[in-house]
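Student: just coords:
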């Protein structure tokens, strides 16, 4: 097995291989779908390369609700197959694929009229029943009905007059960005060549056939011509832009829907369970997240900057207004510790409302050598990847083995259960508190040994970051050495969640983190200073955007923030 690390040396080796070899598959896009495709392809024996123009999971795949779920609301839309499929995948992730990263979480579903008990109860009963049809179901606790008093014992923060009773059920959650990186590391361990900050600027053609892509290393400006027998576009909300590169709108049209989430400290809402609320447009989740709650989301059409969608004052007020309808002590803007906005890539339909557009996915083969995939939801990424590689296999003329990713544990999964039982032993041997060991196990699984080895070699890395003491200094270094982080924002926004888990959104820790990264990424003093300055300017723009009343005003401010690595000029046909 090749190295599962995605550090600077591995990136350089991948780029060298991309310039010299012809691959069976080139994947464009390093979000969850692209990562899943790379893993599915390489685990079937196909030589595989993946490029991502920015950081891994820097778009939609780091800005979700962090849930692995069947989508209870899709039952109301009678989309039973989508729910069943997603619940099957939830079971696989909990039991086989990533038990170290995906964990159960309870949700309270309150109702304000007694007649709703039968309706909601029937829906949740069907939800649990569909989960049981999968032989991989972990056996999460069954739902239970609660009286008003029972619901208030679980969720004391609710107003008594806001509910007549409730149903409690179980789903699962994940750190979405960390999961993407782990999928990519697993693919690298099987031989996939993977490089972030490499942008496809045009497709290579031989007649009507797409035979690869011209790309640019955004770190150096170097051009690289990557040849591949099949190219898969997994660019999410950029799908239409990629299709333009081969001449025209193509077979798939994607519309972006903006979802905004708020992060508030755990002590602002007294509860031992998450919560789901119905709104006039969709649903609103209150999700436990360590020492915080994540509250979201909005669902509005977005046609502005796709790279950094902006949250406006109206978005924040919308979420606060809806959650405050049921809270005994309302939340104010001063309670909001962090905000993040992401774009869902929805397949365009007849509806003008993004909340009505499809969460199904589709695969197309618009021209020979090019496969497009779009739509879907995070939980079903593996199914999407399997379908895309099946299309690749067809383009290669068949004779490609079937997918094996339903029984392929990700990096860190093997041995996780035993290590979780041995956390007190690990704490004694490492000198770290057992709670620190638990934190590291939930983030790295059995790869915790890599992090502990770094601390043994450099005891200073065992100290917490000043200003973000949930994280150790070692985690910053490991992010660059093993997890593909190239810039300060990659670490503070995605390898950790410091950018929305601290009141100053990571400003206080930026210099310390940059100094740690400099040693791994060979930055000089000027580059280290630039990294801190660019991060600060990005946070300032983000905060200013959130004071604006409209999407256009918010986008104008946030879009004006400088990028540490600007995009290349894309070649159009």
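Tutor: Arrived safely, thanks for sending. Fair warning: this is a prediction, and the values are worked out from it, not measured in the lab.

Student: C-alpha from now on. contacts and neighbour counts both.
Tutor: Noted.

Student: which one is residue 258 nearest to, not counting chain neighbours?
Tutor: residue 343 (4.6 Å; Cα to Cα, 6 or more residues apart in numbering).

Student: verify the contact between the one you found and residue 311 for me.
Tutor: No: Residue 343 sits out of contact with residue 311 when judged by Cα atoms under 8 Å, with a separation of 11.1 Å.

Student: work out for me the element residue 30 sits within.
Tutor: Following DSSP states H and E, one finds residue 30 outside all helices and strands.

Student: same check, this time on residue 277
Tutor: strand 274-278.

Student: next one: residue 388
Tutor: helix 381-395.

Student: mind listing residues that contact the helix or strand following that helix?
Tutor: Using DSSP H and E, the helix or strand that follows helix 381-395 towards the C-terminus is helix 416-421. For helix 416-421, the external contacting residues (Cα atoms under 8 Å, 6 or more residues apart in numbering) are 99-100, 438, 441, 445-446.

Student: ok so, going back, just confirm the residue nearest to residue 258 is within a strand.
Tutor: Yes: residue state for residue 343 (DSSP: H, G, I helix; E, B strand; the rest coil) corresponds to a strand.

Student: report the distance from the helix holding residue 388 to the chain centre.
Tutor: On the basis of Cα atoms, centre = their mean, to the nearest Å, helix 381-395 is displaced by 20 Å from the centre of the chain it belongs to.

Student: who touches that helix?
Tutor: By Cα under 8 Å, 6+ apart, helix 381-395 touches 25, 32-34, 36-37, 40-41, 89, 230, 232, 361, 363, 365, 368-369, 371-373, 376, 399-400, 403, 405-406.

Student: okay, now the one to match up with it:
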């Protein structure tokens, strides 16, 4: 395979080797990076992109896979946050709505798209003016900026109009509703795309590389000692400034360098269920009030996502586990408004994630701050924590601003408001041409649409792969929505290193199929083996570990409480290549 250009944005195995060599050279040649970002979630990826597009020399390391923590386990929404409006947090809502518009219309129109929701009304006269005024304000606030809203305005619906839009709702569950719009994104795909865009502009980005210690000269942090989990090598990376963007691991990472950390992060567990689209008859999503928070029923391709919970979590951060009680809680609340109740047998997939909330006095994680904070606890180390997925770009900008203040040279202002992600340029033209593309490629137009909404204008790369090897145009076993070409592309262009990376993040097969990827795993391993140079033993090991993971997750979801669910889930360790 030809060596990938370092400015192509293709995270091939060859690129990874070259990037590691460049990071090692910061110590061997004493040519330190300007900024090393630790953490490959959405904020860390955003910080790497922000810094490199200011002209800085940037490295990014992630201990596991891109978005493997919180950033791949969200509600998949890009939204202003209606509940924060009710809390009178106008600044947070306004900021988030601006970012929503940017993502929908400029930065990532191929990955973020409008999604409609119903807000059910229960009181005939009092509630509609109050809620209507709030949603009208939500719409008005989204007009700020010159980038455009990206979504239609809200509309009031009668009870009859509500039932036409959502026939599965009980007639007595509401007296009417208000339809409004927010944005939706495949969170893991978005993060990988941000990382690729950072690499395209020259950042050196590597996954499966963890920080084991920080380098110091006196009180100053001057880089990090890291371990490559693929080879087992330990080496140093020198940098003028280090940005710690490790989310729920913030306290753990800070503890490597100081006990004077100014930020404390508390993890809140949220779980989501995935059910087939035909289980709920509706053309729109729904937002439902619960005694603790809000519950979303979100359209997701041929599925619905139902979530979320909001409970304290103090156990394994890498693999938060959903319990039987969590699943029952969501089913109980959504069934209050459905004509035909959902059962356990309707649940295709379950996933759990942890929100990194700034610790406060409240006993309830639902009341802790979603604002973000940047700190500089010791010279050379910047810490960013808190915030929400939608405002990742602002968080990244603020972190880089803080790091830039300590650099010797004058650093330009952030330009990420104008930087489009890979695949965005030419996307609308490619979408308009999708019928012609289908005719020329021999790939069904529905498949072309699927690829366009995942890769944007980069779809040409996958269609070229299929043209060269038609077998790559076949769907994966048990996962008809995904093609074999996407597996190979995940390895050659998106930095996938293991079967789990493909089945849980490059695709969403692990939550969208009844068997959670069991049938697809051997085929995925076969497709990955060539580009990654796996032996037959490595290939078999990858499949065994993935199947064991699925089994452990299923067992954990039958447990009554967090402790027992966590004990079952952590029986299966993360896969590592190094011995």
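Tutor: Okay, I see it. Keep in mind it's a predicted model, so treat the numbers as computed, not measured.

Student: before we move on, the earlier item: residue 343 and residue 311 of the first structure: which is more packed in?
Tutor: Just comparing residue 343 of the first structure and residue 311: by other Cα atoms under 10 Å the higher neighbour count belongs to residue 311, 31 against 26.

Student: what's that one aligned with over in the second structure?
Tutor: Here residue 311 of the first structure is matched to residue 322 in the second structure, going by TM-score structural alignment.

Student: what of residue 359 of the first structure?
Tutor: In the second structure, residue 359 of the first structure lands on residue 370 (TM-score structural alignment).

Student: just residue 134 of the first structure next, same as before
Tutor: In the second structure, residue 134 of the first structure lines up with residue 145, judged by TM-score structural alignment.

Student: please tell me how far its match sits from residue 387 of the second structure.
Tutor: From residue 145 of the second structure across to residue 387 of the second structure, the span is 21 Å (Cα to Cα, to the nearest Å).

Student: ok, those two, which is more surrounded?
Tutor: residue 387 (22 against 13).

Student: which non-adjacent residue is nearest the equivalent of the more buried one over in the first structure?
Tutor: Mapped onto the first structure by TM-score structural alignment, residue 387 of the second structure lines up with residue 376. Excluding the flanking residues, the one nearest residue 376 of the first structure by Cα to Cα, 6+ apart is residue 361, at 4.2 Å.

Student: list the contacts for whichever residue in the first structure pairs up with residue 81 of the second structure?
Tutor: Here residue 81 of the second structure is matched to residue 71 in the first structure, going by TM-score structural alignment. Neighbouring residues of residue 71 of the first structure by Cα under 8 Å, 6+ apart: 83, 86.

Student: endpoint to endpoint, stretch 492-507 of the first structure covers what distance?
Tutor: Using Cα to Cα, the two ends of stretch 492-507 of the first structure sit 10 Å apart.

Student: run the chain-centre distance for that stretch.
Tutor: 15 Å.

Student: so that stretch matches what in the second structure?
Tutor: Counting by TM-score structural alignment, stretch 492-507 of the first structure corresponds to 503-518 in the second structure.

Student: please enumerate the helices of the stretch 451-579 of the second structure.
Tutor: 459-468, 484-493, 499-501, 509-512, 520-532, 536-556, 562-569 (DSSP state H, counting those that start in this stretch).

Student: please identify which of these is closest to residue 157 of the second structure.
Tutor: helix 509-512 (31.6 Å; Cα to Cα).

Student: mean deviation (superposed) between the closest one and the first structure, please.
Tutor: Mean deviation of helix 509-512 of the second structure relative to the first structure after superposition (mean Cα distance after the TM-score superposition for the first structure): 0.4 Å.

Student: what helices or strands is that helix leaning on?
Tutor: Packing partners of helix 509-512 of the second structure (3 or more Cα pairs under 8 Å, 6 or more residues apart in numbering; DSSP states H and E): strand 349-358.

Student: I'd like the next helix or strand past the strand it packs on.
Tutor: Heading C-terminal from strand 349-358 of the second structure (DSSP H and E), you reach strand 372-378.

Student: compared with the first structure, how much does that following strand deviate?
Tutor: Strand 372-378 of the second structure sits 0.4 Å off on average (mean Cα distance after the TM-score superposition for the first structure).

Student: in that strand, what counts as buried?
Tutor: 372-378 (16 or more other Cα atoms under 10 Å).

Student: same check, this time on stretch 244-255 of the first structure
Tutor: 245-246, 250, 252-255.

Student: one more: stretch 143-159 of the second structure?
Tutor: 143, 147-151, 154, 157, 159.

Student: now secondary structure too, for the residues you listed, in TSV please.
Tutor: Putting those into TSV (three-state DSSP) gives the following:
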residue	secondary structure
143	coil
147	coil
148	coil
149	coil
150	coil
151	coil
154	coil
157	strand
159	helix
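
Student: which two of those residues have the greatest separation?
Tutor: 147 and 159 (34.8 Å).

Student: what does stretch 551-565 of the second structure correspond to over in the first structure?
Tutor: Using TM-score structural alignment, stretch 551-565 of the second structure pairs with 540-554 in the first structure.

Student: give the buried residues for that stretch.
Tutor: Neighbour-count burial for stretch 540-554 of the first structure [16+ other Cα under 10 Å]: 540-546, 548-554.
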